[in-house]
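>>> After the sequence you'll find the predicted model.
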Amino acid sequence: MASSSAELIAFLLVISGWVLVSSTLPTDYWKVSSIDGTVITTATFWSNLWKTCVTDSTGVSNCKDFPSMLALDGYIQACRGLMIAAVCLGFFGSICALVGMKCTKVGGSDQTKAKIACLAGLIFILCGLSAMTGCSLYANRITSEFFDPTFIAQKYELGAALFIGWAGSSLCIIGGSIFCFSMAENNKTPRMGYVYNTAASAVSTRTKAYKDSTDFITPKASPKHFDKNVYV
């Protein structure tokens, strides 16, 4: 029962983390223009993995998609690949988690389901690591440009999508680790000891019943003492 509850909690964690990681891809604010040192702010610049936009003081946004994937900076291409890989891994991990959980009717024996659950945990750990690496790589570029005194172009700050991605990747790693530990919990041997005790008790019960039946069929004869004149 404890293992089933742990698997259910792990499943909720990994699904929540996967949803958060997936939601970062269409999120607009991966980086937002900084107002540090600016006296008058008439526009806000922001961008994500797919486009760059500017919003004026009236709230009107003008966006421009990145013209070519091959012309992008290397860190944006790497972040795209890592985030897409994290979403794909989360999809396959969800299927393996559903099959490997004890509360489902598919997957075969308990040992097979435990192995599938461990595989789902490893997949979700990879999903979390991929998403965390992508968000950290993007954040590292923002912070390095922000604190670089020789960088004179527009400086940016961390957007909301990065924090959502970090939260989702953390949930995936925690839930995947619980799935992996559930396999170790299932491989313990109290069940074998329980079967052995049952078999031993059954053997002892049968032996006792056999003895009782033997005693009933052939009762023990009381010792006889013959007198010396018995044949007379």
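That came in fine, so what should we check first?
>>> from here on, contacts and neighbour counts on C-alpha atoms
Fine.
>>> Return the residues in contact with the most centrally placed residue in the chain.
For the chain, the residue nearest the mean C-alpha position is Gly176 (2.6 Å; C-alpha atoms, centre = their mean). Residues in contact with Gly176 (C-alpha atoms under 8 Å, 6 or more residues apart in numbering) are Ala10, Val14, Ala120, Gly121, Leu122, Ile123, Phe124, Ile125.
>>> and what of Ala2?
Contacts of Ala2 by C-alpha under 8 Å, 6+ apart: none found.
>>> thinking again about what came up before, looking at the contacts of Gly176, which are in helices?
Counting by DSSP state H, the contacts of Gly176 place Ala10, Val14, Ala120, Gly121, Leu122, Ile123, Phe124, Ile125 in helices.
>>> and Ala117, what helix or strand is that in?
helix 110-146 (DSSP states H and E).
>>> Show me what that helix is packed against.
Counting contacts by 3 or more C-alpha pairs under 8 Å, 6 or more residues apart in numbering; DSSP states H and E, helix 110-146 packs against helix 74-100, strand 156-158, helix 160-186.
>>> Quickly compare these and say which is most buried.
Ranked by mean neighbour count under mean count of other C-alpha atoms under 10 Å, the helices and strands packed on helix 110-146 are led by helix 160-186, which reaches a mean of 23.
>>> quick one, that one and helix 110-146 angle?
Helix 160-186 runs at 150 degrees relative to helix 110-146, counting by axes from the mean of the first three to the mean of the last three C-alpha atoms, to 10 degrees.
>>> Identify the residues contacting the residue nearest to Leu8 when sequence neighbours are not counted.
Here the nearest residue to Leu8 in space, its sequence neighbours aside, is Met101; by C-alpha to C-alpha, 6 or more residues apart in numbering that works out to 7.8 Å. When contacts are counted by C-alpha under 8 Å, 6+ apart, Met101 touches Ser4, Glu7, Leu8, Lys113, Ala114, Ala117.
>>> From Ala117, how far out is Met101?
6 Å (C-alpha to C-alpha, to the nearest Å).
>>> try this one side by side with the last:
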Amino acid sequence: MSATMLQTTGFVSGVIGTTGVFAATLMDVWCARNQQEHKLTSVYTYKGLWKDCEVSSSGFTECQALYSHLNYSDLLQAIRALLVVAILVSMIAVFIGFFCLKCLKMRNMALLTRAKLMLSAGIMFIIAGLCDISGASVYADQIVPSFTTSPYNQKQGEKGGVQCANGMGGIDSFASKYTFGPALYIAWVGGALLLLGGILKCIAFKRMQT
């Protein structure tokens, strides 16, 4: 594959990955209460990075924004920060990568300058992808303890890890079990595309040098 094709493919992959990370960060369904366990309840609960939502049997949805930085764990704040950093860095990489595309006729830009910009965009894509995957993986890791927590060992389960229900988005007195939401999968896919785009751009830089 030529350097131009690698550069273009890496740029497109980075743009799609950036869009995915941005969408996942804004989505509310990062974790959802397992309905198989609560078929008789009339409330469906799902949680995100910025708000908690409940859907009643009548279909009415009520969400509570998580504006306070004191009522929720520092871990949630760290996950938010990782996702926001991933968005900012990837958007800068997209901006730089657009202007160093070979299909754009930039008369005043030397080939060496274009290659260095392409390498910088590739490294930024990789950094953004690592931040995104790290944040999503940490969030997913906090959901896992809820699978082994019951109303009888709720306090014991809290010691093993921060639950989605308790530590990162409010208090669930019934120690409900939560599952991965679609936002988590979108964040993982977006991070993988960012890594792929960054690697392809770095390979293209190497090809241009040789």
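The structure has been received and is ready for your questions. Since we're looking at a predicted model, the values are computed, not measured.
>>> Kindly provide the TM-score of these chains.
Once superposed, chain against chain, the TM-score is 0.84 (TM-score structural alignment, normalised by the length of structure 2); 188 aligned residues with a C-alpha RMSD of 1.6 Å.
>>> still on that earlier bit, go through the contacts of Met101 of structure 1 and say which is closest to Cys96 of structure 1.
Ala117 (6.5 Å; C-alpha to C-alpha).
>>> Now do the contacts for that closest one.
Cys96, Ala97, Val99, Gly100, Met101, Phe179, Cys180, Ser182, Met183.
>>> Could you report the neighbour count for Arg33 of structure 2?
22 (other C-alpha atoms under 10 Å).
>>> ugh, typo on my part, it should be Glu37 of structure 2
Glu37 of structure 2 has 11 nearby residues by other C-alpha under 10 Å.
>>> ok, now Lys102 of structure 2?
18.
>>> what sits against the residue lying closest to Ala10 of structure 1 once chain neighbours are set aside?
Once flanking residues are discounted, Ala10 of structure 1 sits nearest to Gly175: 4.2 Å by C-alpha to C-alpha, 6+ apart. For Gly175 of structure 1, the contact set (C-alpha under 8 Å, 6+ apart) comprises Ile9, Ala10, Phe11, Leu12, Leu13, Val14, Gly121, Phe124.
>>> rerun at 7 Å
Gly175 of structure 1 is in contact with Ala10, Phe11, Leu13, Val14, counting by C-alpha atoms under 7 Å, 6 or more residues apart in numbering.
>>> Output the ones in helices among the contacts of Gly176 of structure 1 in TSV, with neighbour count appended to each entry.
Output for those, formatted as TSV (neighbours: other C-alpha atoms under 10 Å):
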residue	neighbour count
Ala10	25
Val14	33
Ala120	31
Gly121	31
Leu122	21
Ile123	25
Phe124	34
Ile125	28
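>>> will you turn those residues into JSON lines that also has distance to Asn140 of structure 1?
Shown next, in JSON lines, are those (distance: C-alpha to C-alpha, whole Å):
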{"residue": "Ala10", "distance to Asn140 of structure 1": "30"}
{"residue": "Val14", "distance to Asn140 of structure 1": "26"}
{"residue": "Ala120", "distance to Asn140 of structure 1": "30"}
{"residue": "Gly121", "distance to Asn140 of structure 1": "28"}
{"residue": "Leu122", "distance to Asn140 of structure 1": "26"}
{"residue": "Ile123", "distance to Asn140 of structure 1": "25"}
{"residue": "Phe124", "distance to Asn140 of structure 1": "24"}
{"residue": "Ile125", "distance to Asn140 of structure 1": "22"}
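>>> just the residues you listed now: which is nearest Val87 of structure 1?
Out of these, the member with the shortest distance to Val87 of structure 1 (by C-alpha to C-alpha) is Phe124, at 9.9 Å.
>>> how close does that closest one sit to Ser22 of structure 1?
Where Ser22 of structure 1 is concerned, Phe124 of structure 1 sits at a distance of 13 Å (C-alpha to C-alpha).
>>> What of Lys113 of structure 1?
27 Å.
>>> With Leu162 of structure 1 instead?
Distance from Leu162 of structure 1 to Ser22 of structure 1, by C-alpha to C-alpha: 12 Å.
>>> And Met1 of structure 1, by the same measure?
In terms of C-alpha to C-alpha, Met1 of structure 1 sits 32 Å off from Ser22 of structure 1.
>>> which residue lines up with Ala161 of structure 1 in structure 2?
Matched to structure 2 by TM-score structural alignment, Ala161 of structure 1 sits across from Ala183.
>>> That match touches Ala32, doesn't it?
No. Contact status for Ala183 of structure 2 versus Ala32: not in contact, 10.5 Å apart, counting by C-alpha atoms under 7 Å.
>>> Now do the SS call for Asp68 of structure 2.
For residue 68 of structure 2 the amino acid is Ser, not Asp. Classification of Ser68 of structure 2 using DSSP: H, G, I helix; E, B strand; the rest coil returns coil.
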